[in-house]
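what follows is a predicted protein model with its sequence.
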Amino acid sequence: MSIIVTGADGYLGWPTALRIADRTDERVVLVDNFGRREWVESVGSTSAVPVTHIDERVDVAKETLDLANISFVEGDLTDRSFVDQLLSVHEPETIVHTAAQPSAPYSQINGERANYTQHNNLQSTRNLLWGLHETGLEDTHFIETTTTGVYGAPEFPIPEGGAVMENGGERDEVPFPAMAGSWYHLSKSHDAANMRLAHTQFGLPISDVRTAIVYGTGTNETAADPRLSTRFDFDYYFGVVAHRFCAQAVAGYPMTVYGKGEQRKPFIALEDAVEGLAQLALGDPDARPDDHVVYNQVTRAISIVEMAETVADVGSEFGLDVDVKHFENPREEDETHKMEIENDRYADLIGGQSTTFEEGVRQILETLLDHEGTVTAHEDRFLPDVLTDDEQNETVIEFTESEESDSSEEIQSVSGK
């Protein structure tokens, strides 16, 4: 028996695989097809932190962390025959499925990328679910990182799982409706529905881990050797907003807050995200779950403007003079939405938040200053192409607070760096 971690060359998958392997003697099989490297390269960007090849990573992990129980298999999870062979050979008791095309902006570029995102993500998950059923591995615990983006932005507190629906005086808990705002997020909504169906039809134990925006440059395991570092993307398409703000600060580039920036988004430090997945993967086999459980993998919600101000404040400790600029929002979203999201189940799993956002920002800035040349060489990737095509006519919105705390707008044209 073994534990399989898919997407193991990726930002979240790699440190998760190391954490799991460090806490068990079972064989941990890493699976990837290096898609993330290709997607980032295709938009003209790169990881700020050098990412060694997976073969060297595995060798260093064995040598530095004494992880003799890890191995790597290259393969495409959309290939049904590969998945069937993978499951038949390794007979996993647990699968941690982090493999996906994870970028909402990338999925929105055009119809080709939207189609690719949904095909890649849905086909991979379906192949794994059906493969477990058809190879007689229905007791395998299937853990997938979906996304909190499946919830959209409702005006009520987001539950950790289903929603209560009432009609004709009768009430019942139903799956939360797919309110996703991008082709990527909708792919994960479909994954969530397919996992629920697989549990119902095949009896598979399912943990649907709805992952928030993950930030941070590493974990205790990746810090053991520079060659164990996980990737760090900072461009518009693959760099989450916290990473992009930190990279902009290091490059002396104004932090690009879209619109008012008062909308709150769910966040979690990489360390806390990895810990939860490890806890799920390494639970007592005799107490293996036989249910379908949803976890909101989030530790707190932060507004975009608060995030930018925090980066500016922490950046001053490093001598960085950081401007916060409000740009016209290229996205359709409520710029004042005050998200509330329940996370009791996940908080119990990890024992509470281990890293504050301020600590995470400090760690990120320290790392990026060591790789400043890579960041500045790709600063044209901070903004989507539709904006960078005409930088000299960038529209910036400056907000001032009235006595009633209502935001008023003053629009001016400035040259954008």
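That came in fine, so what should we check first?

C-alpha only now, for contacts and for neighbours.
OK.

give me the nearest residue to I302, chain neighbours excluded.
With C-alpha to C-alpha, 6 or more residues apart in numbering as the measure, R264 is the residue that lies nearest to I302, at 4.9 Å, once sequence neighbours are left out.

how about the contacts made by that neighbour?
Contact analysis of R264 by C-alpha atoms under 8 Å, 6 or more residues apart in numbering lists 301-304, 336-339.

if we use 7 Å, what do you get?
Contacts were defined as C-alpha atoms under 7 Å, 6 or more residues apart in numbering; by that measure R264 touches 301-304, 337-339.

how far does the strand or helix carrying T94 sit from its chain's centre?
Element membership for T94 (DSSP states H and E) is strand 92-97. How far strand 92-97 lies from its chain's middle: 19 Å, per C-alpha atoms, centre = their mean, to the nearest Å.

now for it, which elements pack on it?
Where contact means 3 or more C-alpha pairs under 7 Å, 6 or more residues apart in numbering; DSSP states H and E, strand 92-97 is packed against strand 2-6, strand 141-145.

next, the angle strand 141-145 makes with that strand.
In terms of direction (axes from the mean of the first three to the mean of the last three C-alpha atoms, to 10 degrees), strand 92-97 departs from strand 141-145 by 10 degrees.

quick one on the thing from earlier: quick one: the residue nearest to I302 from H337, how far?
For R264, the distance to H337 under the criterion C-alpha to C-alpha, to the nearest Å works out to 6 Å.

G351 too?
Computed as C-alpha to C-alpha, the G351 to H337 distance reads 28 Å.

and those two? Which one has more around it.
When neighbours are counted by other C-alpha atoms under 10 Å, G351 and H337 differ, and H337 comes out ahead with 16 against 11.

so how far is stretch 89-102 from its chain's centroid?
A distance of 16 Å separates the centroid of the chain from that of stretch 89-102, by C-alpha atoms, centre = their mean.

another structure for you, compare them:
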Amino acid sequence: MEKTKTIITGGAGFIGSHLAERLLAAGHDLILVDNFSTGRHSNIEKLVGDRCRVVESTAAEALSDPSLLEGVSRVFHLAAAVGVKLVVDDPAAMIRNNIDETDVVLRAAARAGASVLITSSSEVYGKCPVLPLQEDMELVYGPTTASRWSYGLSKAIDEHLAIDLARRIGLRSVVVRLFNTVGPRQVGRYGMVVPRFVSQAVAGKDLTLYGNGQQTRAFCDVRDVVDALAQLMDLEDAYGRVFNVGSTQQITIEQLADQVIEQVAEAGGPKVDKTYVSYEAVYGEGFEDPPHRLPDMTRLQEAIGFSPKVPLRQTLSELIASEQDRTRLVGQSEEEKG
């Protein structure tokens, strides 16, 4: 990869901070843009220095300043509304944030002559029942009265904006649809199931499963994901195209819970059980969740030879160790205060 000046919006977030680590290690100069609504200073404090600076701002505000883009040749746009609960609670704010911010980022990249990668989501597929999910297949949504689908629709519009500018003015834009990215630094407060399960188990609480637990997902470690993002940005054949990024190893949510319970016990933690609650009890009446999500990875494999390297068991082990360390530090702090 040619060394270059790069902007990462959402750079202090879970995925953004891992991407920043990878690019910085490869010798790139970075500008991390984040308003810290969900990003955390602790994610990037070891990265900030002469070759990595932080702009505390929304993506739209930061990239509206032409001086920020001087010498920038790549923009990774990762900033977005996070979590199912936010989507359900305030879909209008989420829609405005996702679409308006992406539109500003794309136009700013076009003016600067920079390449741009837009992170979309598997939510774009809605409740399409045909598996595996291929990039060019038809999308299936529920009614507009169900706010559940608004996130996927907003991301689909983001994709249209990026693809349209690629076709009309030759913008070097790439779209990636992320499927259940997991790994160190991910937190469960926004509805992400893996860190939520780990936090509950380490705390000695039963794991809360929504629905019957037979939903299937395919989890991909964040380090594999950011490798794919970095490689796609350098691939001319990727411009104007959409790529799934994820794993093809399916697991039910119930199996995931059992694995977390087993690994926490193996790590010396408490032995816990599972409990089940309805989606309605968590998200309100009429909430729907696709029973299965599985990406077709053919396009990405053909483009960059992608094959995830970090197994789910390793990811869980690292998350469990991190949560145990955090819990110990909190306990020690409370003892000292006492």
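Arrived safely. None of the values given here were measured: they were computed from a predicted structure.

circling back: got the helices and strands packed on strand 92-97 of the first structure as TSV, with distance to T376 of the first structure and mean neighbour count columns?
Listed next are those as TSV, based on distance: least, C-alpha to C-alpha, whole Å; neighbours: other C-alpha atoms under 10 Å:
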stretch	distance to T376 of the first structure	mean neighbour count
strand 2-6	32	26
strand 141-145	32	25
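
quick one: whichever helix or strand comes after the strand holding T94 of the first structure to the second structure mean distance?
Next helix or strand after strand 92-97 of the first structure toward the C-terminus (DSSP H and E): helix 104-107. Relative to the second structure, and after both are superposed, helix 104-107 of the first structure has an average distance of 1.6 Å to its aligned residues, where the measure is mean C-alpha distance after the TM-score superposition for the first structure.

so which elements touch helix 104-107 of the first structure?
Looks like helix 104-107 of the first structure contacts helix 111-134, helix 183-202 (3+ C-alpha pairs under 7 Å, 6+ apart).

wait, what's in contact with the aligned partner of N244 of the second structure in the first structure?
Using TM-score structural alignment as the criterion, the counterpart of N244 of the second structure in the first structure is N296. Residues counted as contacts of N296 of the first structure (C-alpha under 7 Å, 6+ apart) are 148, 160, 209-211, 343, 346.

just these: which are in strands?
Residues from these lying in strands, with DSSP state E as the criterion: 209-211.

how about the strand holding T94 of the first structure, aligned to which bit of the second structure?
Across the second structure, the stretch matching strand 92-97 of the first structure (TM-score structural alignment) is residues 72-77.

average distance between that stretch and the first structure?
Once fitted to the first structure, stretch 72-77 of the second structure is off its aligned match by 1.3 Å on average (mean C-alpha distance after the TM-score superposition for the first structure).

look up how far Y253 of the first structure lies from Q363 of the first structure.
Here the criterion is C-alpha to C-alpha. By it, Q363 of the first structure lies 19 Å from Y253 of the first structure.

the more surrounded of these two?
Shown here are Q363 of the first structure and Y253; by other C-alpha under 10 Å, Y253 has more neighbours (21 against 14).

the more buried one -> the second structure?
Checking TM-score structural alignment: Y253 of the first structure goes with K205.

so its match, which of the three states?
For K205 of the second structure, the secondary structure call by DSSP: H, G, I helix; E, B strand; the rest coil comes out as coil.

would you agree it is in contact with V272?
Yes: judged on C-alpha atoms under 7 Å, K205 of the second structure makes contact with V272 at a distance of 6.3 Å.

ok, P266 of the first structure to H337 of the first structure distance?
12 Å.

just I302 of the first structure next, same as before
Plainly put, I302 of the first structure is 11 Å away from H337 of the first structure if you go by C-alpha to C-alpha.

could you do A193 of the first structure as well?
A193 of the first structure is 26 Å from H337 of the first structure, where distance means C-alpha to C-alpha.

now T395 of the first structure
The span separating T395 of the first structure from H337 of the first structure equals 23 Å under the rule C-alpha to C-alpha.

cool, T64 of the first structure as well?
Relative to H337 of the first structure, T64 of the first structure is positioned 46 Å away (criterion: C-alpha to C-alpha).

now do G373 of the first structure
As it turns out, when the distance is counted by C-alpha to C-alpha, G373 of the first structure lies 36 Å from H337 of the first structure.
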